[in-house]
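In: got a sequence here, can you model it:
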Amino acid sequence: MKAVQFTEHGDRDVLEYGDFPDPEVGPDEVLVDVKAASLNHLDIWTRRGLPGVELEMPHIPGSDMAGVVTEVGERVSRFEAGDRVALIAGVAGGGDEFSRKGDPTLAPDFHIIGEHVRGVHAEFAAIPEENLVPVPEGVPWEVAGSASLVFQTAWRMLVDRGELRPGEKALVLGASGGVGHAAVQIADYAGAEVYATASTDEKLEYAKECGADHVINYEEDDFSKEIRKLTDGRGVDMVVDHIGEATYKQSLKSLVKGGRVVTCGATTGPDPGAGLNYIFWNQLSVIGSTMATPGEADEVLDLVWDGTFEPRIRETLPMSEIDRAHELIEERQGFGKVVVIPDSEL
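Out: As a prediction, the model looks like this:
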């Protein structure tokens, strides 16, 4: 088969799309003919190299995809050949306590397909059946292959970990990215008054289309000061911050007393300083969140499949143009998800 791969960490020039051995299907695995996959910022960090993460080389990146089942292992019971499926990338471990009914993100050896083990930017992928969900007929492959990671992540952040309530004010940072544009839609669906930041007026218009009530160009304005103006000095109840060092202190300053920051990542760096003076004096909460439970993923993906939520596609490319796909993410070009399709499917 053909697959995106790299044999060493580095810049985009380490990526290639070439021959790779066909995957072998284990007894609990499903072989998927990949129809569409997509990128996340996670793919950039994996390619560059994550501290403490040792990869088997060559590594295939990718934590989002959808396709058709072509073969199932002998112990597989949930799927059969011909089924349409999408990937849920979080893998549990540690025994029955962390089964599909539990919370795999709390498992002792929780890991992510595409980050810690080989991923799915390839013509075929062998995936544990517990990491697949059915995709209804009529859902476009681009939608099915780009929704899972960002919508489950944003849903857990806002609904389950952050407990966003109707009438609250929520600020979503980086609203043009995958998690950001999903979070705007979910906050609007939850009945919040939604504030969003992005770097260009064009991106801000897209954020409004996704449900933002107020938008701020962070290249032109200090968003924490703008939030105070827009809320008559009050602040917001929740900040969705997946950016990290560059925004963390402004996020704390944007909150009402008793407010909360919810974070699932740190694309500009993980060590912004604790800001303890803001936290204890204003009685703030900083809440971490990673991926989702299977139940949470099922809940939000049902809302994607029925059209309530929509993954916006900034560009669709053949997998052979994977360097351009990474460039779009790294350079923050466009709004929404970048989709890659095996060249054999074009």
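
In: could you use CA atoms for every contact and neighbour count after this?
Out: Noted.

In: so what's the residue count around the spatially closest residue to Leu164 that is not a sequence neighbour?
Out: Of all residues beyond its chain neighbours, the one nearest Leu164 is Leu158 (5.6 Å), with distances taken as CA to CA, 6 or more residues apart in numbering. Neighbour count for Leu158, taken as other CA atoms under 10 Å: 24.

In: before we compare anything, build this one as well:
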Amino acid sequence: MKAVVHAEKIGLDGLTLTNMDVPTPAEGEVRVKLKTAGLNHRDLFVPNRHKLEDGPLILGSDGAGIVDEVGPGVEDVHVGAEVIINPGLGWKENTPAPPEGFEIVGLPFHGTFANYIIVPAENVLPKPSHLNWNEAGVLSLAALTAYRALFTRGQVKQGMNVFIPGIGSGVATFLLQFAKAVGATVYVTSRSEVKRQKALELGADVAIDSAAEDWEAALNGVKMDLVIECVGAATFNKSLAQLKKGGTIVTFGSSTGDTFQFDLRSFFYGQYNLLGSTMGSGEELEQMLEFISTNNIKPVVDTMYTLDEFEAAFDRINKAEQLGKIGFIIEK
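Out: Prediction:
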């Protein structure tokens, strides 16, 4: 089978398209013949974290396809089922934090950028009927991350003011769609006029030019109940400054750096809440799928590539040119 793998050298230069053996499911596992897969920022970091001595690794965490073989002992998943992949391994119930041993498909285990993938039977769920294959294949990781950050951690509710800096990524577009679906007022930022306009079309109430505008001036005194911060060091303090007293900031991303300083005294006098979040549990994934089905929410798909075009796909996400999700068409 064809697969995008990391091997031979550290970094994105170590990626190659090659042939791998078609895997066979063991007890409790299923094999999915993938039709589409989704590219995430995580896939940019894996080539720097994967140990070359562990052998070639197939990248990719999101995917959708058809079950074509089940291993011994699998009774509740059947050949021919149209499914999406739950990328989280070993996190079933909604707990305050992932359990020990929690992993994500695509590192350290083989991922979805291939014709086939083997996963535990509990890690496939029925493809939502309102999604096409392109939409289903790019859904899980980003939408689950957004759902946990917004609902489980952020406790978003109707009427809240919600602030999302750096609109454009798959997670950010899901945050916008989810928050609007529950009746929140949503403010976003971006350097890109195209992304700001698209955010307004998706329902954002205000879109701020993060390069040219002072955020506080642009908000004209409006303060936020909830900030979902996924950019990192470059925007954290500016995001924090938009919170109302007693407000909550949820953080799950650090693409612009992990280390920065903020005013601790102002923080505790403001009675702010700072919460970390990361992806989500199988229980939350099921809740998210029900939520998007009830509200007819679909992923914003930016560009779909073939596996042969993986270099162009990685280049696009690395330059943050996308609005929404980038994906691969593996089989039409």
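
In: what residues are up against the aligned partner of the residue nearest to Leu164 of structure 1 in structure 2?
Out: Aligned by TM-score structural alignment, Leu158 of structure 1 pairs with Leu150 of structure 2. By CA atoms under 8 Å, 6 or more residues apart in numbering, Leu150 of structure 2 lies in contact with Val156, Leu175, Ala179, Ile228, Val250.

In: and the residue nearest to Leu164 of structure 1, which of the three is it?
Out: helix (DSSP: H, G, I helix; E, B strand; the rest coil).

In: look up how far Gly259 of structure 1 lies from it.
Out: Distance of Leu158 of structure 1 to Gly259 of structure 1, given as CA to CA, to the nearest Å: 13 Å.

In: same question, Leu31 of structure 1
Out: Taken as CA to CA, the span from Leu31 of structure 1 to Gly259 of structure 1 is 45 Å.

In: so for the two, which sits in the more crowded spot?
Out: Leu31 (24 against 21).

In: isn't the more buried one right up against Glu71?
Out: Yes: if you go by CA atoms under 8 Å, Leu31 of structure 1 and Glu71 touch, sitting 5.1 Å apart.

In: name the residues contacting each of those two.
Out: Val25.

In: now, the contacts of Leu150 of structure 2 that are in strands?
Out: Ile228, Val250 (DSSP state E).

In: could you dump the contacts of Leu150 of structure 2 to a markdown table with distance to Val105 of structure 2 and neighbour count?
Out: As requested, the contacts of Leu150 of structure 2 are exported to a markdown table (distance: CA to CA, whole Å; neighbours: other CA atoms under 10 Å):
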| residue | distance to Val105 of structure 2 | neighbour count |
| --- | --- | --- |
| Val156 | 28 | 20 |
| Leu175 | 22 | 26 |
| Ala179 | 27 | 27 |
| Ile228 | 25 | 27 |
| Val250 | 24 | 19 |
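
In: quick check, nearest of the contacts of Leu150 of structure 2 to Met1 of structure 2?
Out: Met1 of structure 2 lies nearest to Leu175 out of these, by CA to CA, at 35.2 Å.

In: I'd say the closest one and Arg148 touch.
Out: No: with contacts counted by CA under 8 Å, Leu175 of structure 2 stays clear of Arg148, the gap being 10.0 Å.

In: how about the strands in the stretch 151-300 of structure 1?
Out: Assigned by DSSP state E, counting those that start in this stretch, the strands in the stretch 151-300 of structure 1 fall at 169-172, 193-198, 214-217, 236-240, 255-263, 285-288.

In: next, name the residue at the spatial heart of structure 2.
Out: Ala142 (1.7 Å; CA atoms, centre = their mean).

In: just to be sure, that one is in a helix?
Out: Yes: secondary structure assignment (three-state DSSP) places Ala142 of structure 2 inside a helix.

In: which residues in the stretch 151-300 of structure 2 form helices?
Out: Using DSSP state H, counting those that start in this stretch, the helices of the stretch 151-300 of structure 2 run over 170-181, 193-201, 215-219, 236-240, 264-269, 282-294.

In: quick one: closest of those to Ile329 of structure 2.
Out: Of all these, it is helix 170-181 that lies closest to Ile329 of structure 2, at 17.3 Å by CA to CA.

In: fine by me, we can end here.
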